[in-house]
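Participant: Turn this into a structure:
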Amino acid sequence: MDRYFGFKEHGTSYGREAIAGLTTFLAMAYILFVNTDILSATGMDPGAVFTATALSAAIGTLIMGLVANYPIALAPGMGLNAFFAFSVVIGLGIDWKVALFGVFVSGIIFIIISLFKVRELIINAIPAELKYASAAGIGLFIAFIGLKQAGIVVADEATVVGLGHMLKPTTLLAIFGIIVSVILIVRGFKGGIFYGMVITVIAGMVTGLIDPPASIVGPVQSLAPTFGQAFNLDWSEVLTWKLLIVILTFLFVDFFDTAGTLYAVANQAGFVKDNKLPRAGKALLADSTATSVGAILGTSTTTAYVESASGVAAGGRTGFTSVVTAALFLVALFFSPLLAVVTEQVTAPALIIVGILMASSLKLIDWNKFEIAVPAFLTVVAMPLTYSIATGIAIGFILYPITMVTKGRAKEVHPIMYVLFFVFLGYFIFLSE
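Facilitator: As a prediction, this is how the structure comes out:
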């Protein structure tokens, strides 16, 4: 095992890798509860989603560790789960089984483009500004959902949205959770989001706002309500423009989210040489395989987690770190009774914090160039305002070629962007009928 993972080569040891694996797990354990909370809004069985989340994270992370030998963990992605639940199922009215099929197909396409190494073509086709804007827009969308769950933002007939009742006990609990999480992260605590949720739950139980769980450890929840449901659907709902756009969006967001995360974490670990990421193909293949497997199990897109950087900071340098993290996700299967105490007020702070972190990509956009600023800005604001990630991406992809051609920079626009212009234009025409 020492030779397989290259402990001596990377100057690490079993103990250091094990601690790094535990650190990564604690930093991202919140996804077990947050993903369950988000996907259950579609009508999916919470217990089955919890099991699917843990299993997909364990399988994907194990593949990443054993095949790509990277200390990078995977799990159902934040943003993608919100898109799945609120944009696709609730917004477009697509059945969650059909949406899971869309996730599965996007994973298969990802596998194919990873095998044939066409990722460079796709990356170069879409301008960096739209990638940054999409990430930031998803962050605002997630934060908006969190503020809504916390009761800080509420519906208002006069102004569409307004400030909620800030002295409402459950809202105060959510605000407490936000403050605690922020303090922990500012102070540099690894897994600050997870610990913030734990402290919020304790505060909720002490104040009587959250009922204590009947138990902490229990049997593994049945996967039956979601397992294989991606193929138990009305096939007439599959061959539609709506689902095509959904698949393309899943693919787009997952592709660039994964590429960015892999590069960032690998660079922190010192793996990047001459701006190239070694074993990138294997890492992308692990990610895409996990997405398809996760869809079969019953969860939204599985992707690489930037929280893996916390494990790298703790000394993780090989895939053994990922193996440890995967094992801990399997152990977590027995803690499903804790779902009862993870209310919307507990998950809201996590959503808001993740949204803040994702919004940091705004600084990478060149706001001084109006032809760039227009599609980027409207991509960002359209996501929370229309309650749809797909709409934001579509608006940006339509406006970008227009502003660039108007500016006289038509030659800088990749041909694929012109194709996507007509695809998304057709999407809006279809929705308007």
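
Participant: only C-alpha atoms for contact and neighbour calcs from this point on.
Facilitator: OK.

Participant: Which stretches in the stretch 301-433 of the chain count as strands?
Facilitator: Listed in chain order, the strands found in the stretch 301-433 of the chain under DSSP state E, counting those that start in this stretch are 302-304.

Participant: pretty sure L328 is touching L26, no?
Facilitator: No. In this structure, L328 is not within contact of L26 by C-alpha atoms under 8 Å, at 9.4 Å.

Participant: Name all residues that make contact with the nearest residue to A125 once chain neighbours are set aside.
Facilitator: Once flanking residues are discounted, A125 sits nearest to H414: 5.2 Å by C-alpha to C-alpha, 6 or more residues apart in numbering. In this structure, H414 makes contact with 124-126, judged by C-alpha atoms under 8 Å, 6 or more residues apart in numbering.

Participant: now the other sequence, so there's something to compare against:
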Amino acid sequence: MSNTDLMTKFGSMLDSYFLISKRGSSIGVEMRAGFSSFLTVAYILVVNPQILSGAGLPINSVTTSTALSSAIATFLTGVFANLPMVISPGMGLNAFLVFSQVLGLGVSLPQAFACCIVASVVVAVLAVLKALNIILALVPNTIKLATVVGMGLLLSLIGLQSAGVVVANEDTMVGLGDLATLNVALAVGGLALIASLHYNKVRGSILIGMTVTALSYFTILNKWPAKVFALPEIQFFPHDFSQIQAMNPSAISAIIAYTLVMVFDIGGAMFGLGKLAGIVSGNSVPGSIPLFLSAAAGTAFGALTGTTPLIIAAESAVGIKEGGRTGLVAVTASLCFLISLFLAPVIQALPPVTTAPVLVLVGAMMMGEAGHIDWTVMTSAVPAFLTMVIQPFTFSIANGIYAGLAFSVILFFFTGDFLVYFRNLSKPFPGEEMEEEHGDDDAHHEPLLSGGEHPRRISSPFNYTRMSHRITADIQDVISRSHYDRTPELLIGSSRQGSDALARSLPANSQTGFDIPRSSPPMYPPVPSGH
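Facilitator: The predicted structure follows:
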């Protein structure tokens, strides 16, 4: 068999395993998208060690730990979840460990990393028990859509900060930076270049723009990397579970904080990026359970070697906008993380302005989701708005979701919607009639009341079957009050009619940035082994 035949067979195997053609992509596009995603998130290899060094951790060792844990989690995500998403240490979580736990409360590093390990185990257990599906299903769709917009605002803010356009200001918190700088000029030029290439549908526009920006920076300032290769260093840290065993409040609160941030940060980013890629099935993302397990595995390894919990990198949107749709994007990015172990000098020499225009452009592309939110209903508009703005203001996707959910619950009670919800609980649920019909004979022959309700059902409105079914089927509509039943085109994936209505009203690859699935099943589809 010739080399050409081997390559053809290997390509066919990749296409079959990752469903590349089925999702409208190609091997070349997937690999280019994976490389683009890696380049935009490569700053974590520089920033994460710098932050953790504040707690006394060696920079070189943390750099290796960051790359290895990201490579492991991202590879597992690609192979088993088949999602085009990069997993890396969360920026907010590393700051929490250093400034809140170690420096603030005086927690030792072994104790802090022990909390990270326990949190990863909790997330893994919740994923295996499929409890995460239930938790995420309770999030109203307006919050999910707003999460996408908030992620775009957060990415844009990071990009503007990297370019020096937005700077800290003691009086106004933020302000306009000095626009007469090389970084601003390169960022503006890079943004114009990438946007123009994207407008003309040039493949690899993002990667081309990043490369031109980086080379321009090195050439103008003559700041080329001093060396290219360096051997990685790794160090395993001891762990102290004594505070956890003693149920120390600070340790338990840290575990809860890590767990909640991982669940909602990963869940929100997963839905937002899934929407961007057009792979949302109904109201869920196929492969979510393997994704959470992959992040948990990477977090456990990272805690053993000296880094903080891992979440989905919002910068994965760059690879998706480059055309990435499958797990081959993640596999490619994971290989780049492994190679970066030996290319640390080059990675550390890349200026932040390299990724600045990309983040701003991707942020702009994610704004289209705001059009699918019903802004005329305050119980929908206010939580959605808080979800959007809290993310960039606090540098946290999870904080935005918390704010949106909290205000949804507050309005749920203050507006009296809870009365409507609990009144609906007394209505028969499909399947209950059969149970009543085949119950005992006395119940079968009891007459119905004038309202059509069975006496036994009236007397016991809070049975477990009805509650467990309705709480996932109705709570989103009642809390968000977005009137999706009257305007199904506003809801993506809530029903077959709503999905088809939106699909008919928008052309493929319109301003939303993703293809609208027609008649998608409303629940999680079974995830085949390895996909």
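
Participant: can I get the contacts of H414 of structure 1 in CSV with neighbour count and secondary structure?
Facilitator: Shown next, in CSV, are the contacts of H414 of structure 1 (neighbours: other C-alpha atoms under 10 Å; DSSP: H, G, I helix; E, B strand; the rest coil):
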residue, neighbour count, secondary structure
N124, 11, helix
A125, 15, helix
I126, 18, coil
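
Participant: Looking at those, which is nearest P384 of structure 1?
Facilitator: Of all these, P384 of structure 1 sits closest to I126, with 22.1 Å by C-alpha to C-alpha.

Participant: thinking the closest one is in contact with M417, fair?
Facilitator: Yes. The pair I126 of structure 1 / M417 is scored as a contact, 6.7 Å apart, by C-alpha under 8 Å.

Participant: would a markdown table of the contacts of H414 of structure 1 with distance to Y400 of structure 1 be doable?
Facilitator: Conversion of these to a markdown table gives the following (distance: C-alpha to C-alpha, whole Å):
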| residue | distance to Y400 of structure 1 |
| --- | --- |
| N124 | 15 |
| A125 | 12 |
| I126 | 10 |
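
Participant: T42 of structure 1: which of these is nearest?
Facilitator: T42 of structure 1 has its nearest neighbour among these in I126, at 31.2 Å by C-alpha to C-alpha.

Participant: how about that closest one, what's its partner in structure 2?
Facilitator: Alignment note (TM-score structural alignment): I126 of structure 1 maps to V139 of structure 2.

Participant: Skip the chain neighbours and tell me the closest residue to its match.
Facilitator: Excluding its sequence neighbours, the residue lying closest to V139 of structure 2 (C-alpha to C-alpha, 6+ apart) is Q476, at 6.7 Å.

Participant: Contact partners for that neighbour?
Facilitator: Counting by C-alpha under 8 Å, 6+ apart, Q476 of structure 2 touches 138-141.

Participant: max-length helix in structure 1?
Facilitator: If you go by DSSP state H, structure 1 has its longest helix at helix 241-269.

Participant: Give the buried residues for that helix.
Facilitator: For helix 241-269 of structure 1, a neighbour-count test (16 or more other C-alpha atoms under 10 Å) marks 242-259, 261-267, 269 as buried.

Participant: right, and L243 of structure 1 touches F101 too?
Facilitator: No. Here L243 of structure 1 does not reach F101: they are 9.3 Å apart, not a contact under C-alpha under 8 Å.

Participant: intersection of neighbour lists for these two?
Facilitator: Going by C-alpha under 8 Å, 6+ apart, no residue sits against L243 of structure 1 while also sitting against F101.
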